[in-house]
Structures are given as C-alpha cells and as structure tokens.
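In: Sequence and predicted structure below; questions after.
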Amino acid sequence: MTEAQIIEKIKHGLALSSELSDLEFKTARSNIPNDIWKSISAFANRRGGGLIVFGVSQELNAVVGCDCLDMMQRKLIEYFNDKMSFVLRPEYHVINFEGKTILAVEVPQCPKDYMPCWYKPVGLPNGAYIREGNTSRRITDSEFRTYIATSKEFQFDLSEAANTTRSNLSDIKILGLLKKRELEVKRGAESRFDEGLLQNLGILSKFDGEYKPTVAGYLVFAKDIPQERTPYERYVIRCVRYAGNNAASEIIDSADIKGTLDVQLDDSYKFILKNIRKTSIIVGTKRLEQFEYPEAAIRELIANAVIHRDYKIIETYTQIKVFSDRIEILNPGSLPPGVTVENIRDAQFSRNSIIAGRLRDLDYLEEYGRGIDIVLKKMAEWRLPSPLFRNLVNNFEVILLGRKYRKLNERQVKLIDTLLVKGKITVQDCQKILKGTPRATINKDLRDLKNIGVITPKGASVSVFYTLAF
C-alpha cells in the first residue's frame, strides 16, 4: 500500500469510529501490546492480510502518535521472524499524520498451504486467531480441523522425497500392496504400475511435472535402505539395553535399526523382546512363559512412534531405551496439534496419515486408531501401571513401567504424571495435587516412591523437593 492509501484507510476507520475487517488500531505510544500476536495471527489467516496501525486510539477515536519507533519495530520483527509458525514479511510505514508520528504495519496473508499461522509459545489451537468482522477471535476446533486437512505443514509425508526417483521404489513391494487392496494392476510398456493409481495412494506425486516418490512412498516402499541416502541418515531407531535403571549403567546391547518403516518396526520389536525378561506363569494346569511386558503393547507403541514421528526433524533419532525396570521410547516431534497428554486416548489425528494408511494396508496396524486403548488394556491385563506420557518441546516420550511398580496407587501415578510435566514437586505441591489427602498419607506415598527408586529427594529438610530418579 502507498502512504496515501494507508492514510485514506485510517481516515475511513476514524470516520466510522470503528476498526475494519482489514484494519486494527493500537494505542501503543511507547510499546507494543503483549497480545499483539493475536492480531498478527488473525490477519495472517485472512485473505489479503491486514493493517495494524500503532499510535491511533480506538477508545478515543483519535491519533495519539508513537514514541520509541525503533524499539517497537525490533520487537515486531522478533514476532514475525521467530514467534509465529510461519515467517512473515510485513511492510513497515512510518507516517506523519495529523501532526503526529504513527507506525502502520501491513501483515501479509500466510500462504494457504501453511495456514493456520499461529503463535508458537501458545501452540495450537489456542495460538491461532482469525478475523471475524472487525474483531479477532480464536479459531474453533472445527475451523482448526478444516485448516489442517489441507495444510502442507501437517502433510509432510506427502511432500517430495528429496534425492529420489521412481526407480528407487520397489515394484515387488508395491505389487504386494496392490494385491492386498485387491486393486487391478496395470503395467505399461516399461512394466511400471499406473502412476495415477500410485498417486492416489500417496506413494507418488507430481513435482515439477514429473512423478516422483513422496516421503511416505519412499520410506515405506524403498528398494534400498533410506538411511544410506541424504537427508534420511537419522531416520534411525536407536535401541539400547542398559544393565541398570539409568543411562549411566553398563550398555549390554545396542542397535541402530535402519531400513523401510515396516522393517524398522519389526526389528525394533525383536530387539526389545530379546532384551526383556521372561517369567513362568500358571494358567490352569499349564506352565507358560510370559514376557515382562505385553508384546501387543510394545508393538503398538513402536508403530505409534513410526507413524507419529515428525519427519521434518532430521537432526535426531527415535530412541528406545530398555532399562532393568522400564522401557522408554523417545520420538522426535511433540504431540500433533490438538492432541494433549490428557486427551491422547480419544484424539484421532495422525501427523503422517499416508504412512499410517500404507502400513495399515501392509497389516502393520490391524487395530489402527485403537493403539493407545490396546496399550492401556494390555498393561492392565499384565497388572502393570498405565504408560506414562511426556510431551516435550521437540519430542514425545512414552514410559512403560515394569513389575517393581505394580503396587503404585492412583495418587502415586498422579504425582509421577505431575513430575513428568513440572520436573519437581514439594510436599506442599502434593497437598494441592491430592487435595483432601491427609499429610501422613502423602508422606507415606512419597516415602514408598523413594524406596522403589522412582523419586529422589533434594534440598534441605525445610525446603526439600522431589525429582524423578529416571
């Protein structure tokens, strides 16, 4: 916009004593509001973007001017470059209007493929706003689902698999898939499958006018080992068996699991079973051997790690750590938007829907959509505690506790869940978390957790606090 167009728009708003669908006033004489991200998000998610004018008071319907323009622009640049989900390039206009200096900022529309644009410190969906009339409001759950259904930000497995061509896919494996789906196999003169059909399955897509493998297509159907090609070197599942209950103990087995995703799933599963104990149980008149952890729960959690890994993160591995008293699975990428530790059992959202679909076709996800339910059910059948979940900034962790934790009560599990989030707790914190529980009961719960090696007390007696021992 030109300076004249901006002034005309401001005059129009002042004449109406109102902001507009593409115009917002901020008094902000010497600083920017802490919630300016709401306006940035709303305009970025609006067709055509919008204009934020600093130095005009909506309440007074008057121009009040701005001080500290340099500082204000530096803070705004930080928001646009670092704090929003998509880097936006606004236009800044310092304008003299009615004898006062104002700052007008043109917020561009976020590319449709990367909507919604949200405020990263708050996350999704609460950090995403849209414009409705002349006000900004948070997107609804329904609007959020509509956005992510078409957003490339959440369809990375459909993007182009870098440094690959159609020839890098295994026709034998693809044929197996098509037969399982009972699809007609059409071959051309070069014995290649119908590319339109493979596009419908998300295995191929057109990039620059040429059919090439998608990320999902290559990771599931590669004829070679993906991890031997850039940039897939760290799409590895790193498995380690420790002798003790912490990472400082001796490593007695380890493996970097490579290959296509189905191979990684199988080999990781075999590694865990090889490295956990078996015990004998009596069923009726028969003596049976049983693994320390339910096999079905282990397999589901590995499948979930493969499906929900954030494959945009190429700097680190999926990690499986088998300790003497537990199993930890740490996966790159925090929970998908809209999914929390609290609603993880009911949420139905996959970060990589094509990967999930093709692995289901290959019979690796027979109970697709019920994975967490199966884990909870099987752990209960084994009389083991429910799995612990920890949602971190760039990782998600699941912890399966072994038999030594069988006697944990609900209060103790609640304290462990809190420690996974907060990192430490005091007795006073426990009284708030376990409202109504006698102090003596809380002390006994903490003592028992300490004795079985779950928590560690730290600090002096007056200011003692507890952290997880693992």
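Out: Nice, thanks for sending it over.
In: only C-alpha atoms for contact and neighbour calcs from this point on.
Out: Will do.
In: And the helices in the stretch 351-470 of the chain?
Out: 353-361, 371-381, 410-422, 427-433, 439-451 (DSSP state H, counting those that start in this stretch).
In: how distant is the third one from the center of its chain?
Out: I take that to be helix 410-422. Distance of helix 410-422 from the chain centroid (C-alpha atoms, centre = their mean, to the nearest Å) equals 22 Å.
In: before we move on, back to that, which stretch among the helices of the stretch 351-470 of the chain approaches Tyr293 most closely?
Out: helix 371-381 (7.5 Å; C-alpha to C-alpha).
In: Helix, strand, or coil at Asn304?
Out: helix (DSSP: H, G, I helix; E, B strand; the rest coil).
In: List the residues that contact it.
Out: Going by C-alpha atoms under 8 Å, 6 or more residues apart in numbering, Asn304 touches Gly371.
In: gap between it and Pro336?
Out: Applying C-alpha to C-alpha, to the nearest Å, the value for Asn304 to Pro336 is 12 Å.
In: got it, and Asn391?
Out: 10 Å.
In: neighbours around the residue nearest to Leu175 when sequence neighbours are not counted, how many?
Out: Counting by C-alpha to C-alpha, 6 or more residues apart in numbering, Val185 is the residue found nearest to Leu175 once chain neighbours are left out, at 7.7 Å. If you count neighbours by other C-alpha atoms under 10 Å, Val185 ends up with 12.
In: Tell me where the stretch 151-300 of the chain has helices.
Out: 171-180, 195-200, 215-221, 261-274, 295-308.
In: And the fourth one, what does it pack against?
Out: Identification of packing neighbours for helix 261-274 by 3 or more C-alpha pairs under 8 Å, 6 or more residues apart in numbering; DSSP states H and E yields helix 215-221, strand 237-242, strand 251-257, helix 295-308.
In: Tell me the buried residues in the longest one?
Out: Same thing as helix 295-308. 295, 297-308 (16 or more other C-alpha atoms under 10 Å).
In: With respect to Ile130, which of those is nearest?
Out: Looking across the buried residues of helix 295-308 and measuring by C-alpha to C-alpha, the closest to Ile130 is His308, at 27.8 Å.
In: now that closest one: how far from Ala297?
Out: His308 is 16 Å from Ala297, by C-alpha to C-alpha.
In: take a look at this one as well, against the first:
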Amino acid sequence: MFDSKEELLQKIRLGEDTPLELKAVRFRGQNIVGPSRDDLSDEIAAIANTFDGVLLLGVDDKTKEITGIPVDRLDAVERYIFEICEQSIKPPVTFRVFRIELPDNMGALQPILKVEIPRSLFVHESTGGYYHRQGSSKRKMPPDYLARLFQQRSQARLIRFEEQPVPQSNMDDLSEGLWVRYTARYEESPEIVLLKRNLLSKEESGAIRASVAGVLFCCEHPERFLPNAFVEAVRYRGIRQDSNYQTDAQKICGPLDQQIKQVMAFMKRNQTIMAMKGPHRIEKPQFSERAVFEAVVNAVAHRDYSVFGSKIRFFMFDDRLEIYSPGALPNTVTIDSMALRQATRNELITSLLAETPVVEPIGDMGRGFYMEKRGDGVPIILNESEQLCGKKPIYRLIDDSELLLTVYSARMEQMNKD
C-alpha cells in the first residue's frame, strides 16, 4: 500500500484518512515520549480491526511536516512498535516495517518508518478497549458493532474462518507439490480452481490471498501465517504433567496431513510394546493405533483455528494419553451425543482431509485417505480403546473453550494375564 514515494508524499499532503495515520516521534533523552504506548496501541488496533492501513512514524499529523527520525534511533522506534503490538494489543497484531527517506520542507531527506498493518483475521483489544477506524479517527466500537465484528471474524462467522483470506499471503506462498493434490482433476487454471475450492480467497480490495485452509493444507510452514497451527507433543515419565519428567518433546508443524503423520510417529516411538509370555510371543501396544489415529485426525479437523494462542496438545503418560483440542463443541453437539451425531465447524477442512491420500502407510490403518466422513471416528476411538485396556476413553469440555480426550493405557499386568 502506497508503494512509491510519490504516492506517499501525495497522501501526506492530503492528510490522514481511513487507511493512513501520521505520527511525529518525540524523544526525551534516550526515551520515546510520543506517541504514547496507549495511544499508539489504540491506533494500530483500530486499523487492524477495520481495513488494511499504513502508519507513518516521523510525520506530524497536524502540520503534515516530515519531521523524520534520527538514524541512530530507528532501531529503538521499531522495537517500540514491536513491543506495543505484542504486549499492549490482544491478540498481537501482525505488521511490516519499511525504512524509507522522504524530503522535508527544505528538501532534505529525512528517515521515517512506514508500518503496514493488514486487516486482521481477529478482533483486537488495545489499552483503551475495542476501537475501529472511522474516517481519519479511531472510534470506540458500540456493543452492537463489536458483536457483529466478532461474529464475522471469529464466532458464528458469516464467512467460515477456514475460508477467510490470510493477510500478507499470496499464491506464491503455497507449494505446487501440495496444492496439485486438489487441482489435478480439473481442466481450468490452478488459480481459478484454488479460488473455486476456497484455497485462495479474494479480499474486498480485489487482492488474492491464500485462505486459512489453503495455508493449512498447501503451505510448507503454516505457522508462518497462523502461529498456533501446530501440535505440541510431550511424553512424560510417570503419571504427572511435570517438566522434570519429560522424556521426549516435539513441536509438530507443517501441512495438516503431515502433522497427523508426525504425531502418530511420536506416539509409536514413545509407547510401550508389551509382550505376553507363552509358546508364541504376542505383542500388544500401550494404545490402539487405530483409535489414536482417529483421535488425532478429529483434533486436527475439528479444532477452532480462530482461537488465538491455542494449539493442539498431545500428552503421553505411563497410564494414559491426553489430547487437548482448542474450541467448544460445534453446533448443538454435546459430550453425550458425540458418538451418535456427525457435525463439524470446519466443513472445508474435513472435505480436504477426505481427499488427501495417505501416501505412506501409518501403522495398520488400512486407510486410503485421512478422513472417511462416515461419522464412525468417535465410536472407533471408544470401542478400540476399551477393547484394548478395558476402560472407555473420556471426553471433557474445559471452560467451554477446549475439548480434552483422555485415552487410557493398557496395563502391563493385564497383558501378562491374557
């Protein structure tokens, strides 16, 4: 936005409007005293809550004079912006900073910072509350406006979150080796097919971005754009969640199908294989691979990706396995009805998993695709696990914001008795 110096100078001459905010930077000794953290956090959040915008630091908003920033202070001002976006705005705002020089009234070049703030996927709260941009000013959002914005961006969603465009992304961020799986059978150009399949999404401005689903399935590193789209896997020795007893830990990233595959590999290398003595050696695993596979697929497919700061957690203990999945239950599903009803918040993600081939075998799954959409995932989890250890897994909703599945381990002494 405003990519040329000529366009920037013209915008400065015209003054602030919805996509442009000007701020002079003032110092007292080594400290930045203006603009204040609170004021700047409100301005940045207001832009992110509205449209794509640009904040120019080093330009007076009243006189439109290019005052500049001393070259030796540019790093400090950039850190100031970073700290505000990370610490004073919830969830943090993404931004890009460019250092440029513009001529002042005397024609001398002055360094300034151009901060590009994309329209966000989330609703941001700053120091003063919830703001949006109206004309050249920030305004506190009335309750009805705020409710609609939450609905559009993260709650009931008029446009599903998985189909929304991801700021600062484009088709080049998607890997052809990944997206070709979803375009090969169509004759139209890849871009048109990806748009039709909602793996690309068009913004109001006309810019084509990767969608949330596009990033999750077709980007080699989805966490670049969706920082919490990964699985935290930990193996604990014993039965308590205590970092002193961690024996293995892995941050599992990558496209969703690769995450599932890596979680299963983590489980297999960390579970105990128990042998039953007798004429013929019979090995039984600590957990049912088929049940765990279904549980991991369900967690990846049905988690709420709009919940900022939450990831899937996969914890293994001597006596159980715990899978924490962000988000409440979708639609009208309850804990009691999960085994009987089929519902999802992420229809596009489940559809894509249903056509994503399992290229390399994952245990003895007998699966051609990651999801079969028959609605038998939860029954498999419950029945296979109970058959192995004699105890049915338990689902529990935590604070109406996270689903916990506990799968119990087969016991060594039980195996020796079989």
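Out: Alright, I've got the coordinates. All of these numbers come straight from a predicted model, not from anything done at the bench.
In: related to what we said a few turns ago, I'd say the residue nearest to Leu175 of structure 1 and Leu178 touch.
Out: Yes - counting by C-alpha atoms under 8 Å, Leu178 is a contact partner of Val185 of structure 1 at 7.0 Å.
In: Okay, strands next: where are they in the stretch 101-250 of structure 2?
Out: Secondary structure of the stretch 101-250 of structure 2 by DSSP state E, counting those that start in this stretch: the strands cover 109-117, 131-134, 137-140, 200-202, 208-210, 231-236, 246-252.
In: got CSV for these, with distance to Glu220 of structure 2 and mean neighbour count too?
Out: Below are those laid out as CSV (distance: least, C-alpha to C-alpha, whole Å; neighbours: other C-alpha atoms under 10 Å):
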stretch, distance to Glu220 of structure 2, mean neighbour count
strand 109-117, 24, 21
strand 131-134, 34, 23
strand 137-140, 37, 17
strand 200-202, 16, 23
strand 208-210, 13, 25
strand 231-236, 15, 22
strand 246-252, 12, 15
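In: nearest to Phe98 of structure 2, of those?
Out: Judging the strands of the stretch 101-250 of structure 2 by C-alpha to C-alpha, what sits closest to Phe98 of structure 2 is strand 109-117, at 5.1 Å.
In: quick revisit: so can I have TSV of the strands of the stretch 101-250 of structure 2 showing distance to Val166 of structure 2?
Out: Listed next are those as TSV, based on distance: least, C-alpha to C-alpha, whole Å:
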stretch	distance to Val166 of structure 2
strand 109-117	13
strand 131-134	20
strand 137-140	24
strand 200-202	8
strand 208-210	6
strand 231-236	20
strand 246-252	21
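In: mind checking which of those is nearest Asp319 of structure 2?
Out: strand 231-236 (10.3 Å).
In: So which residues make contact with the closest one?
Out: 242-243, 245-253, 259, 263, 266, 270, 311-318.
In: residues in structure 1 aligned with it?
Out: Aligned by TM-score structural alignment, strand 231-236 of structure 2 falls on residues 237-242 of structure 1.
In: Just give me how far that stretch sits from the chain centre.
Out: For stretch 237-242 of structure 1 - counting by C-alpha atoms, centre = their mean - the centre lies 23 Å from the chain centre.
In: Give the burial count for Asp113 of structure 1, as a bare number.
Out: Neighbours around Asp113 of structure 1, by other C-alpha under 10 Å: 14.
In: let me fix that: Ile399 of structure 1
Out: 18.
In: how far away is the residue most central in space within structure 2 from Gly327 of structure 2?
Out: Central residue of structure 2 (C-alpha atoms, centre = their mean): Leu226, 3.3 Å from the mean position. Leu226 of structure 2 is 16 Å from Gly327 of structure 2, where distance means C-alpha to C-alpha.
In: again, but for Leu22 of structure 2
Out: From Leu22 of structure 2 to Gly327 of structure 2 the distance is 39 Å (C-alpha to C-alpha).
In: same check, this time on Ser175 of structure 2
Out: For Ser175 of structure 2, the distance to Gly327 of structure 2 - C-alpha to C-alpha - is 29 Å.
In: quick one, which of the two is more surrounded?
Out: Ranked by neighbour count (other C-alpha under 10 Å), Ser175 of structure 2 and Gly327 place Gly327 first, with 21 against 16.
In: In this structure that one contacts Ala301, no?
Out: No - assessed by C-alpha under 8 Å, Gly327 of structure 2 is found out of contact with Ala301, at 11.7 Å.
In: Map Tyr408 of structure 2 across to structure 1 for me.
Out: Using TM-score structural alignment, Tyr408 of structure 2 lines up with Leu401 in structure 1.
In: and its match, how many neighbours?
Out: 21.
In: which residue packs closest to it, ignoring adjacent ones?
Out: The nearest residue in space to Leu401 of structure 1 (C-alpha to C-alpha, 6+ apart) is Arg326, at 4.5 Å.
In: quick one: that neighbour and Tyr405 touch, right?
Out: No - using C-alpha under 8 Å, Arg326 of structure 1 makes no contact with Tyr405, being 9.2 Å away.
In: Give the aligned equivalent of Asp346 of structure 1 in structure 2.
Out: Aligned partner of Asp346 of structure 1 by TM-score structural alignment: Leu340.
In: Which strand or helix spans that match?
Out: Using DSSP states H and E, Leu340 of structure 2 sits within no helix or strand.
In: Val212 of structure 2 versus that one, what's the distance?
Out: In terms of C-alpha to C-alpha, Leu340 of structure 2 sits 29 Å off from Val212 of structure 2.
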